[in-house]
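Peer 1: I'll drop the sequence and a predicted model, then ask my questions.
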Amino acid sequence: MKLDWLKDVALDPGPHVSVYVDATRNRETGAHDMELRWQDARTALAGRGAPEPALVALDDVATDPTGVGGPVGRAMVASAGGLELHLLLPGPPLREEAESGPVPHLMPLVRSLADDVRYVLVELDRAGADITVARSDAVETKKKLSVEGGHDLLHKIPGGGWAALRYQHAVQDSWDHNAAAVANELADIVRRERPEVVLLTGDTKAAAAFRSKAAPVVLDLLVEVAGGHRAAGTNEEAFAAAVTEALDTVRAARRQAVVDAFVQERGRGGAAAEGLRDVVAALRRGQVRTLLLKDDPSSTNTLFTGPNALEIGTSVEELRTLGVEDPVQVRADAAIVRALAASDAEIQLVQDGLDLQDGIGAVLRYADPATP
């Protein structure tokens, strides 16, 4: 999971107020319940010294209607400068949290979106395509557009003779022109949106024409999914299951690629770090490319940090050696995610099948004689 979109929050000196709540409103009393819960959280935060401007900024969004039916969560981060982050989550957080401190608490957000996949869905027929740009786990409005090729000779007819052959060639030419229009639009979308996969469904003959016109940047990401159609009549439940299966394949491949890279580098004593102390040292030097973490929501581990996101250590002495006069003790996961976001690194949550000292490891950007 890329964390560059959290960089502005990570670089803000704080203090920060971080709040994660269940924003589901499936009962008549839902709105009133949310208001009461926010007031309780606000009172507790104020009692712990949270800056009032941050709380005022959160007042504006904490009880807003989500416009989402069914289970949904809300993530909010604010500082004295105002609202820094407000996102709806694909489900309620594991537990509701409201914290104030020098470091933003971003791990619940990472946990909620760790399996998110950016994708483009192309529902194709011989006239054009409906294209949807979406994220699998983010609660947001999908971007949708239709591409019409403009050539309307779409169906071949049985028969022989030169007239029929010319007509069939004209139809094939229409398919090719329409496919080219879709391919050109999709290449622009892929370059702009940077999806992890492009899902293609619909008419098989149109798909063949599209493949012949598609740019390499699209073909490299293309996965065909059966069961979808541009016209009405799609078995929506079956097609949704097929899309979910395709996205699960992307998630598994993404996770396995990170694990394989780590195991390979660890095995040859290369660009890898393992264990909390060594990974923190690599974070401090900006070496981490991808962090591997066995997520433990119940962890009470702490680290020490300074005003700079990369001023991070396992002891006060480490930071004082770096010139940090007043290190502060914070949640380990909060300090780690802040350092990752500030250094344009990524995070991958991993399963129990991988043996990791302290439940943490990293694939490094480089290794040198000073690497732990």
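Peer 2: Looks like it arrived, so ask away. Just so it is clear, the structure is predicted and the values come from calculations on it, not from any experiment. Residues are numbered from 1 along each chain as shown.
Peer 1: drop to CA atoms for contacts and neighbour counts, all remaining ones
Peer 2: Fine.
Peer 1: Residue 362 sits in which helix or strand?
Peer 2: strand 360-364 (DSSP states H and E).
Peer 1: Pull out the buried positions in that strand.
Peer 2: Within strand 360-364, the residues scored as buried using 16 or more other CA atoms under 10 Å are 360-364.
Peer 1: And for stretch 1-13?
Peer 2: Buried residues in stretch 1-13, defined by neighbour count with 16+ other CA under 10 Å: 1, 3, 6-7, 9-12.
Peer 1: Ok, stretch 39-55 next?
Peer 2: Those would be 41-42, 45, 50-51, 54-55, for stretch 39-55 by 16+ other CA under 10 Å.
Peer 1: The structure to be compared is supplied as follows:
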Amino acid sequence: MDLGFLRPLYESDAPVASVHLDTSRGTRDADKEIELRWRHLREELASLGTDEATLNVLEEAIGEGDSRAFGAHGQSLFASDGQLLAAHTLTEPPRQDRATWLPIPDVLPVAVDRGRHLPYVLVALDRVNAHVTAYPAAPSRGPAAEHDLTGRNLHGIDVMSRGGPGNLGGYNGRFTSKQVAQDMWRENTAKVAEHVRDAVAEVGAEVIFVGGDAEAIAYLRDNLAERRLDTPILVVAGGRGGPDAEERLHEAAAEALREFVEQGQEHVAAEYQRKLAHDQAVSGTEPTLPMLSEARGRTLLVGAERDREPQLWGSPNEPVLVGVHSNDMDDPNTAFRAPASALMLRSAVMSDSGFTELREGGEPSTDIGAILRYAGRG
């Protein structure tokens, strides 16, 4: 996963307040519950020295932006020097409400959540009609783009001599009804393919989910292949045909997206294990730190489990540096301590490294490692 979307959080030289809060709205008293949870975090931030202006701007942002009106979700907010730096809606509530006041932002919950929610395109398709919806990487109130398409059908067409003069073919210039129908369905899906390609480009979709008529889906695959669109296409249950079919489609797409994300994480984990055997990766916190500090990490791998997370040292002047001791920094006198994940992710962001969540048996782990840009540890 590309961490570039986090880079603006490191532009402030002042300390940063980071808040990760469950903002689910599944009960009648949800607003009151959110208020109480925030009040606890606000008191904690105040005790750490957070200024009043920063606390106020955080309070104004709670429940705003793309935070959904209902369902289970969360928010990650970042503010500094009285200015809101970013507000991210989380697809899942944080495992624990958390607030920090540090020289750098605490971004692990956002990175983990973003890695579990890829941009995708959803297509409900039959041989005449289609509904194309594009969803961005970040959770939002609704889709980024949505199109309803209606193609041609056989009503009013002479299937034995399709069209007018100059448009005859087949044996003795005559078509069978099956040939005409197939040609028309191909034409319809060609138009759908154009919209799908545009939707993929709009959100940077990493996968396309399609539900509906099997033959129309086959034609759509052919049309997308002709347009050299190599985004994976996965067929899911549901499609067109009323609210029930559409509901099944969305439920199936959500499950398929979860499986697709897990398969991607498993692929990276397998690559990581292969490269460990050839000194092209490192495992554990201490072996990973010099690789990050030397900008040699291609992909940082971190588990989302934060219990007993160690504190490490960072530099205010050299953001890629991270070490076990203050003497590992460029200036030990200005070095500061922060949670390991916060410092390691800052280093990865500022050295343009990627990120993947490490899991164990499908559950969050405490493991840390890195796949290297260059072979050998030198």
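Peer 2: Yep, it's here. Quick caveat: nothing in here was measured; it's all calculated off a predicted structure.
Peer 1: and the buried residues of stretch 1-13 of structure 1 as a markdown table, adding secondary structure and distance to residue 91 of structure 1?
Peer 2: Listed next are the buried residues of stretch 1-13 of structure 1 as a markdown table, based on DSSP: H, G, I helix; E, B strand; the rest coil; distance: CA to CA, whole Å:
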| residue | secondary structure | distance to residue 91 of structure 1 |
| --- | --- | --- |
| 1 | coil | 18 |
| 3 | coil | 20 |
| 6 | helix | 20 |
| 7 | helix | 24 |
| 9 | helix | 23 |
| 10 | helix | 24 |
| 11 | helix | 27 |
| 12 | coil | 27 |
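Peer 1: Among those, which one lies nearest to residue 150 of structure 1?
Peer 2: Closest to residue 150 of structure 1 out of the buried residues of stretch 1-13 of structure 1 is residue 1 (39.5 Å), distances taken as CA to CA.
Peer 1: residue contacts, the closest one?
Peer 2: Residue 1 of structure 1 sits next to 114-116, 346-348 when contact means CA atoms under 8 Å, 6 or more residues apart in numbering.
Peer 1: again, only this time at 10 Å
Peer 2: With contacts defined as CA atoms under 10 Å, 6 or more residues apart in numbering, residue 1 of structure 1 is in contact with 110, 113-117, 254-255, 290-291, 345-349.
Peer 1: Which one of those is nearest to residue 88 of structure 1?
Peer 2: Of the contacts of residue 1 of structure 1, the one sitting nearest to residue 88 of structure 1 (CA to CA) turns out to be residue 113, at 10.5 Å.
Peer 1: Confirm for me that that closest one is in contact with residue 138.
Peer 2: Yes - here residue 113 of structure 1 reaches residue 138: they are 7.1 Å apart, a contact under CA atoms under 10 Å.
Peer 1: Just the contacts of residue 1 of structure 1: which are in helices?
Peer 2: Using DSSP state H, the members of the contacts of residue 1 of structure 1 that fall in helices are 110, 113, 254-255.
Peer 1: a markdown table for these, including neighbour count and distance to residue 77 of structure 1?
Peer 2: As requested, those are exported to a markdown table (neighbours: other CA atoms under 10 Å; distance: CA to CA, whole Å):
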| residue | neighbour count | distance to residue 77 of structure 1 |
| --- | --- | --- |
| 110 | 18 | 13 |
| 113 | 18 | 16 |
| 254 | 16 | 28 |
| 255 | 18 | 28 |
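Peer 1: What is the nearest of those residues to residue 312 of structure 1?
Peer 2: Minimum distance to residue 312 of structure 1 across those is 19.5 Å, recorded for residue 110 (CA to CA).
Peer 1: Mind telling me what residue 287 of structure 1 corresponds to in structure 2?
Peer 2: By TM-score structural alignment, residue 287 of structure 1 lines up with residue 296 in structure 2.
Peer 1: now that we're looking at its match, which residues does it contact?
Peer 2: By CA under 10 Å, 6+ apart, the neighbours of residue 296 of structure 2 are 288, 290, 348, 351, 353, 370-375, 377.
Peer 1: Now for residue 112 of structure 1: which residues touch it?
Peer 2: Contacts of residue 112 of structure 1 (CA under 10 Å, 6+ apart): 73, 75, 89-94, 137-138.
Peer 1: Got a quick PyMOL command for the buried subset of the residues you listed?
Peer 2: Written as a PyMOL command, the selection of buried residues from those, which uses 16+ other CA under 10 Å, is:
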select buried, resi 73+75+89+90+91+92+93+137+138
